[in-house]
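Trainee: the sequence and its predicted three-dimensional model are supplied below.
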Amino acid sequence: MNKDILNDLVLSVKKQKLNVLNVIVRQDGNIIGRHDFIEDKPNPLWSVSKTFTSMAVGIAINEGYIKLEDSIAGFFTGVSYSDISELHRKITIHDLLCMGSGHKECPVIKADWESKKDWDISRLFFEEPIIYEPGTHFTYDNSATYMLSKIISITTGINLDDYLYEKIFKYLDISKPLWDTCPKNIPQGFAGLHLTAMDLSKFGQLILDKGIYKDKQQLIPAKYIEQATRVQIETDDFNPYFATADHHQGYGYQIWMNSYPNSYRMDGLYGQYVVMIPDKNAIVTYVSNEQHNMTGVLELTWNTLIDKL
């Protein structure tokens, strides 16, 4: 453990009044720095959940349940969605993974979160018009990730949370976590997962290690991780108020590319990040509740830490 490596980061957190809760730094497979501003306990990870969903898809592909090129409409043949257009039928698993469904906006904003009546996100997905040719335009689309969660349930017969527990969590010594669900107990996929910072850092290590656990067990296919962690779609047009250079480097399979060369991240609302830096063989994990400057949490990596790794 390097007791000094996080000194500048901690000072910067306090100076900027960032509400960071926990930070863990791993390098060469070992924890070299850790600072708990509060006790490390399970927290909602928001969109960091998406990367877990992606890795479940990679495992399901390897097990023969689905293929990247599968049309997703084929998994919903028993459901009467009258508005499934020809463009909807062109959407593939690949398109969902890289947020290239063709929607102009995310249909989940139309979900009734309060009463949960008439709240079928798959119906909202198919009723939302397809504006762009699937696979050509990035739109940050929570419904796309939900559809992946539902497809895991349909094809494997096991819900996403159970599937990930059997395939990954139990090997990493992670107790089955809480995952908020949608109707019919389908895990949200796009959000809702609760883990500790330590659990999250273990998962980041597994991805950095190309899915290999303890140098012997291939829990996630390496080929899939290689695809997931490189640009699958451009993000130049993604310009919410908080966008920085780190949002314009491209998107993989539910994973963002960073402005720092050859690095990528899991990314969630309010400053949840797992920053993976292969050239340094390092991972930086943040759990936060920063509601005003969440990108400031990510930038701690570049401003206070990267040169020390």
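Mentor: Okay, I see it.

Trainee: make it CA atoms for all contacts and neighbour counts henceforth
Mentor: Will do.

Trainee: pretty sure residue 202 sits against residue 172.
Mentor: Yes - here residue 202 reaches residue 172: they are 6.9 Å apart, a contact under CA atoms under 8 Å.

Trainee: so between those two, which is more surrounded?
Mentor: Set residue 202 next to residue 172 and count neighbours by other CA atoms under 10 Å: residue 202 wins out with 19 against 15.

Trainee: name the element that one belongs to?
Mentor: helix 197-208 (DSSP states H and E).

Trainee: which other helices and strands does that helix contact?
Mentor: Using 3 or more CA pairs under 8 Å, 6 or more residues apart in numbering; DSSP states H and E, the elements in contact with helix 197-208 are strand 20-27, strand 272-277, strand 282-288.

Trainee: which residues does the second one contact?
Mentor: Applying CA atoms under 8 Å, 6 or more residues apart in numbering, the set of residues contacting strand 272-277 from outside is 45-46, 48, 200-201, 204, 208, 262-267, 282-289, 298.

Trainee: that strand to strand 282-288, inter-axis angle?
Mentor: Interaxial angle, strand 272-277 versus strand 282-288 (axes from the mean of the first three to the mean of the last three CA atoms, to 10 degrees): 170 degrees.

Trainee: residue 168 is nearest to which of the helices and strands packed on helix 197-208?
Mentor: Smallest distance to residue 168 across those (CA to CA): 17.2 Å, for strand 272-277.

Trainee: contact partners of stretch 295-306?
Mentor: Contacts to stretch 295-306, defined as CA under 8 Å, 6+ apart, come from residues 5-6, 8-9, 12-13, 18, 20, 242, 244, 260, 271, 273, 284, 286, 290.

Trainee: the structure to be compared is supplied as follows:
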Amino acid sequence: MINNLLDDLIGCVKKQNLQVLNVVVRQNGEVIAKHDFAEEKPILLWSVSKTFTSMAVGIAIHEGYFKIKDKVLDFFPDVPSKYLSENLKKLTVHDLLCMGAGHRECPISKAERDGRVINDICELFFEEPFVFEPGTHFTYDNAATYMLSKIISITTGVKLDYFLNEKIFKYLDIPKPKWDTCPKGIPLGCTGLYLNAEQISRFGQLILNKGVWRGEQLIPSSYIEQATSVQIKTDDFNEFFATADHHQGYGYQMWMNSYPNSYRMDGLFGQYVVMIPDKNAVVAYTSNEPENMTGVLELTWNTLVEKL
């Protein structure tokens, strides 16, 4: 352990009053520093959950359950004809993965804003107009990630949480975690997973290792290479909190960073797993930061990366 590696980071957290809970730094496969501002325990990871869903998709594709260019409608033959459009007919698994489904806004967010009771996310997904040609326009779309979880269930016969437990979690020595589900019992995929900072740092290490853990290839390296490279541009992402780290492009349920050749898992309130291949490093944060979550991410660039 490098005792003083996090001194500047800890000082910035206190100075900026950032509600970071835990931080874990790995380099060359080992934990080299960690600091607990609060007791380390599993917490809701919000959209960090999405990257786990993506990796399940990569494994399922490798095992032959479906293909990345498969049409989404092939999995859902009973979609009412009133929802069918030329854009929807073109929609593929790839488009779901890179947030290029074609919606102008996330159907789940829209329903929540309108005060609707959400019973069937699939129906929400299909009834929302597909105004863009799939793969051409980035819209941060929680419903698209849910559809990936649903496709895992349909094709493998196993729900996402059980699938990942067998394919990844047990190899990482992580007990099967809690994962919130929709009313129909399907893990949300886009959110809902509970893990602690050290556990998500292990998952980040697995991705940095191109899917290899203790000599075993758990996730296809070719899929990780696709997932961690730009699949769609994010120049137009204009949420109020957006920074340079939101305009570098998006892979398969992962963001590219402003720091060269690096990428991240990214969740609400400051949950991050930052992978920096040029430093052979992973930095994981759990937080409860309601005001300045990008400030948590920027701790990596401002206090840490040049020391690695």
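Mentor: Thanks, I have the structure now. Just so you know, these numbers come straight off a predicted model, no measurement behind them.

Trainee: who wins for most neighbours among the contacts of stretch 295-306 of the first structure?
Mentor: Counting neighbours by other CA under 10 Å, residue 273 comes out on top of the contacts of stretch 295-306 of the first structure with 29 neighbours.

Trainee: give the aligned equivalent of that one in the second structure.
Mentor: Alignment note (TM-score structural alignment): residue 273 of the first structure maps to residue 272 of the second structure.

Trainee: mind jotting down where the strands sit in the first structure?
Mentor: 20-27, 30-36, 43-44, 181-182, 186-187, 194-195, 212-213, 217-218, 256-257, 264-268, 272-277, 282-288 (DSSP state E).

Trainee: could I get these as a markdown table with distance to residue 124 of the first structure?
Mentor: Below are those laid out as a markdown table (distance: least, CA to CA, whole Å):
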| stretch | distance to residue 124 of the first structure |
| --- | --- |
| strand 20-27 | 35 |
| strand 30-36 | 40 |
| strand 43-44 | 24 |
| strand 181-182 | 13 |
| strand 186-187 | 15 |
| strand 194-195 | 25 |
| strand 212-213 | 37 |
| strand 217-218 | 36 |
| strand 256-257 | 25 |
| strand 264-268 | 23 |
| strand 272-277 | 27 |
| strand 282-288 | 31 |
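
Trainee: so which of those strands is nearest residue 139 of the first structure?
Mentor: Across the strands of the first structure, closest to residue 139 of the first structure is strand 256-257 (CA to CA), at 13.1 Å.

Trainee: mean offset of that closest one relative to the second structure (after superposition)
Mentor: Here the mean offset of strand 256-257 of the first structure against the second structure after fitting is 0.2 Å, by mean CA distance after the TM-score superposition for the first structure.

Trainee: quick one: list the elements packing against that strand.
Mentor: With contacts taken as 3+ CA pairs under 8 Å, 6+ apart, strand 256-257 of the first structure sits against strand 264-268.

Trainee: what's the angle between the strand it packs on and strand 282-288?
Mentor: On the basis of the same axes, to 10 degrees, strand 264-268 of the first structure is oriented at 10 degrees to strand 282-288.

Trainee: average distance between strand 264-268 of the first structure and the second structure?
Mentor: Following the fit onto the second structure, the mean deviation recorded for strand 264-268 of the first structure is 0.2 Å by mean CA distance after the TM-score superposition for the first structure.

Trainee: show me what that strand is packed up against.
Mentor: Here strand 264-268 of the first structure touches strand 256-257, strand 272-277, going by 3+ CA pairs under 8 Å, 6+ apart.

Trainee: could you tell me where the shortest one falls in the second structure?
Mentor: Residue correspondence for strand 256-257 of the first structure in the second structure, counting by TM-score structural alignment: residues 255-256.

Trainee: go through the helices and strands packed on strand 264-268 of the first structure and pick out the most buried.
Mentor: The highest mean neighbour count among these, using mean count of other CA atoms under 10 Å, belongs to strand 272-277: a mean of 26.

Trainee: now do the helices in the stretch 51-200 of the second structure.
Mentor: 86-90, 93-97, 107-113, 121-127, 142-156, 160-164, 197-208 (DSSP state H, counting those that start in this stretch).

Trainee: for those helices, which one sits closest to residue 255 of the second structure?
Mentor: Checking the helices of the stretch 51-200 of the second structure against residue 255 of the second structure by CA to CA gives helix 93-97 as the closest, at 11.7 Å.

Trainee: list of residues touching that closest one?
Mentor: Counting by CA under 8 Å, 6+ apart, 54, 67-72, 101, 134-135, 144-145, 147-148, 251-253 sit against helix 93-97 of the second structure.
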